[in-house]
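In: How does the following fold in three dimensions:
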Amino acid sequence: MGTSAWRSLAAKLGVEQPLIQAPMGGGITTPELVAAVSNAGGLGSIGASYLAPEDILRQAQAVRALTQRPFAINLFSPVGPTKSVDPAPMLEILARYHAQLGLPAPQSPATALPDFLGQVEAVLASAPAVFSFTFGIPSASVLESFKSRGILVAGTATNVQEARQLEASGVDAIVAQGSEAGGHRGTFAGPFESGLVGTMALVPQVVDAVKLPVIASGGIMDGRGIAAARMLGASGVQLGTAFMTCREAGTAVAHKAVLRGARDDSMRITRAFTGRPGRMIANEFITALEGSEAVLPFPAQHYATIALRGAAARQGDTRFMALWAGQGAALSRDVSAADLVKALLSETDTVLRSAVE
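Out: Predicted coordinates:
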């Protein structure tokens, strides 16, 4: 049941258990959440993709003030230049929703994420135990800059082809992101539809295709999911949605309530809020923009909708919030991160013991 692989990855990460809290941007992965998971024996992760270098440094310092244990920092790989698109149609749509929330008219959005190499320098200076990434593969020089300092490197794959490319690049571990996962799809070698492989099917195929530790991700919410991942050959697991309702998470109150009340069929993959396919709970904004040609490329759409999303979160108006969620959201719990980690590990042990009786 993968006990040796499980222990081996834990030793490499420097943690008691290779149970990773997924890196989630937008303020969800607060220093308190990251540190609580690490202090509980897992690996907390900072979602730093939208952060300026100085903010990455501040986040890492805040985590270090709360824990001496290992943690990870995650970035988006550079996505390259996007085609220029007139933002006027999107801004016209957004203006109607801005008016409903008492916001001024939207302005032309930024079209680029913070400078990636500047972010890399900030992560290197922060010296996490693990550097993880998604949306592609950074350059060989970037990866070497981490490996030369003893920082483990983990990349995200949504199909076997991507896993093989990651192995060839020299990463230390691969996160196999099943289609059930909440958040952005990490697919980079082809259209996102080519990465819509379920966790149950994806993990064993990736395990067979590469010689690296494989970390299962997508739809895992309790000990049953962790035990299943281990039986499929995973060396570790990464959970995102499960941690979003923890008390330390920066998830908006209304968002947490929607997660706990979600059904198995509540989620959609949409470009509506960021311009890149991602799984979240459907709402009025997603429905209104379904199939719309006005949606801007990533990250312009992300920046265009920030004001709307922020105001909606403050007002508790879930019609216009980006309600990120994996397909297992209905299994969410209202607990502390430490209690969740404890429960997950206890449940896993119970399931695995019963499997051999």
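
In: only C-alpha atoms for contact and neighbour calcs from this point on.
Out: OK.

In: so how far is Leu296 from the nearest residue to Leu345 once chain neighbours are set aside?
Out: The spatially closest residue to Leu345, leaving aside those adjacent along the chain, is Gly223, at 6.5 Å (Cα to Cα, 6 or more residues apart in numbering). When distances are taken as Cα to Cα, to the nearest Å, Gly223 and Leu296 turn out to be 39 Å apart.

In: Proceed likewise with the subsequent sequence, for comparison:
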Amino acid sequence: MSGILAKRPVQDFLRRTGARVPIIQAPMAGAGGVALAAAAIRGGAVGSLPCAMLTPDQVREQVAQVRAQADGPLNLNFFCHRLGDPPDETAWRALLQPFYDKEGVSPPDTPPPLRAPFDDALCAAVEAVRPELVSFHFGLPDPALLDRVRATGALVVGNATTLDESIWLIGKADMVIAQGFEAGGHAGYFLNGYRPVGTLALVRQVVLELGFSQIPVIAAGGIVDGAGISAALTLGAGAVQLGTVYLFTPEATISAAHRSALRTDTVVTNLFSGGLARGARNTLIDAFGPIHPAAPRFPHASAALAELRRAAEADGRGDYSPLWVGQAGEIGPALGEPAQALTERLAREVTALLGESP
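Out: I've put the predicted structure just below:
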């Protein structure tokens, strides 16, 4: 094999991770889990489990289930936000009151579990299950926790949405995800606020900046086919992280309403969690606009929506649910292609485009 696939960035990624193809299946809370991670691994990719909404025991259980179904590199993903004191939700609940009335529900007396930041207990779970990779969103955990993760032998993967964030990760992470604004779900910014940069522009900036440090760069956002993967690798990325394309597979755990929205227009919104995230429009966004100042800070906005989501989802509606999807959903694959077959097909497409000399 010659060409881009034989170059150092791709080969370095494959060597370090043990993957057969330069793809990480993105961790997507509420959309991915054991079946999707295992299928991606069987296809040759790095499979991922989203762990920000799992208990330590659930992390252990799900890793065991993946290991029983597939042999290959597994990534565990965690969030590194700060919860802080609960915010005042008075204005937010008042804004939602017409919808409570419409659906015949009330805001929850006891807030549901929120996305949890990486802590001692979750770190102990990582130490117990020893994944090949551990990735973090919204920065990195405290140095003492990060040292414990490293001691397991896992590769540490950081997420950058700007060049400044990628530079901050030098010496702290083994690999850097360059997350463009096209990506679905939460933008993982952690320095200097939200400063949207397109995936290909960001990848090239980061590759040129980090090239001397030999940190593999992983492109994420707006990539759903072999041509998109090839473009990212041509610009110097060692791999891609794919999320939206896997939402089209039967292993994705999304609702029928979410599936029907995969090919629609997307916006960046703070309504569903308080953090900025890309997803499809729905009733809540149409009512308030994508961004509203009354939404409590991340991750607290989701609590007041819990009963509204439950009522609508029981009726097959996604009116108050986060319908995360990236900008390339409109050119995604046919619904129903199994995740393993999808991964293998994408690898063949990339090889045909880049991997062989003419």
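
In: related to what we said a few turns ago, and the residue nearest to Leu345 of structure 1, what's its match in structure 2?
Out: Residue-level alignment of Gly223 of structure 1 against structure 2, with TM-score structural alignment as criterion, gives Gly226.

In: Hmm, its match is touching Leu354, no?
Out: No - under the criterion of Cα atoms under 8 Å, Gly226 of structure 2 lies out of contact with Leu354, with a separation of 9.6 Å.

In: out of these two, which sits in the more crowded spot?
Out: Leu354 (23 against 19; other Cα atoms under 10 Å).

In: So what does that one match up with in structure 1?
Out: When structure 1 is aligned by TM-score structural alignment, the residue opposite Leu354 of structure 2 is Leu352.

In: so who does its match touch?
Out: Contact criterion Cα atoms under 8 Å, 6 or more residues apart in numbering gives 1, 227 as the residues in contact with Leu352 of structure 1.

In: Sticking with it, tell me its helix or strand.
Out: Under the criterion DSSP states H and E, the helix or strand holding Leu352 of structure 1 is helix 337-355.

In: What of Ile24 of structure 2?
Out: strand 23-25.

In: give me the stretch of structure 1 that that strand matches.
Out: Per TM-score structural alignment, the counterpart of strand 23-25 of structure 2 in structure 1 is residues 19-21.

In: Go ahead and measure how far the matching stretch is from the middle of the chain.
Out: 11 Å (Cα atoms, centre = their mean, to the nearest Å).

In: Provide the contact partners of that stretch at residue level.
Out: For stretch 19-21 of structure 1, the external contacting residues (Cα under 8 Å, 6+ apart) are 34, 37, 42-45, 236-240, 243.

In: Closest to Thr305 of structure 1 out of these?
Out: Each of those was scored against Thr305 of structure 1 by Cα to Cα, and Gly240 proved nearest at 22.5 Å.

In: how about the closest one, what does it touch?
Out: Contact partners of Gly240 of structure 1, counting by Cα under 8 Å, 6+ apart, are 21-24, 181-182, 326.

In: Dump the residues you listed to CSV, plus neighbour count, distance to Ala189 of structure 1 and secondary structure.
Out: Rendered in CSV, the data for those read as follows (neighbours: other Cα atoms under 10 Å; distance: Cα to Cα, whole Å; DSSP: H, G, I helix; E, B strand; the rest coil):
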residue, neighbour count, distance to Ala189 of structure 1, secondary structure
Gln21, 28, 25, strand
Ala22, 26, 22, coil
Pro23, 23, 21, coil
Met24, 26, 22, coil
Ala181, 28, 18, coil
Gly182, 29, 19, coil
Gly326, 29, 22, coil
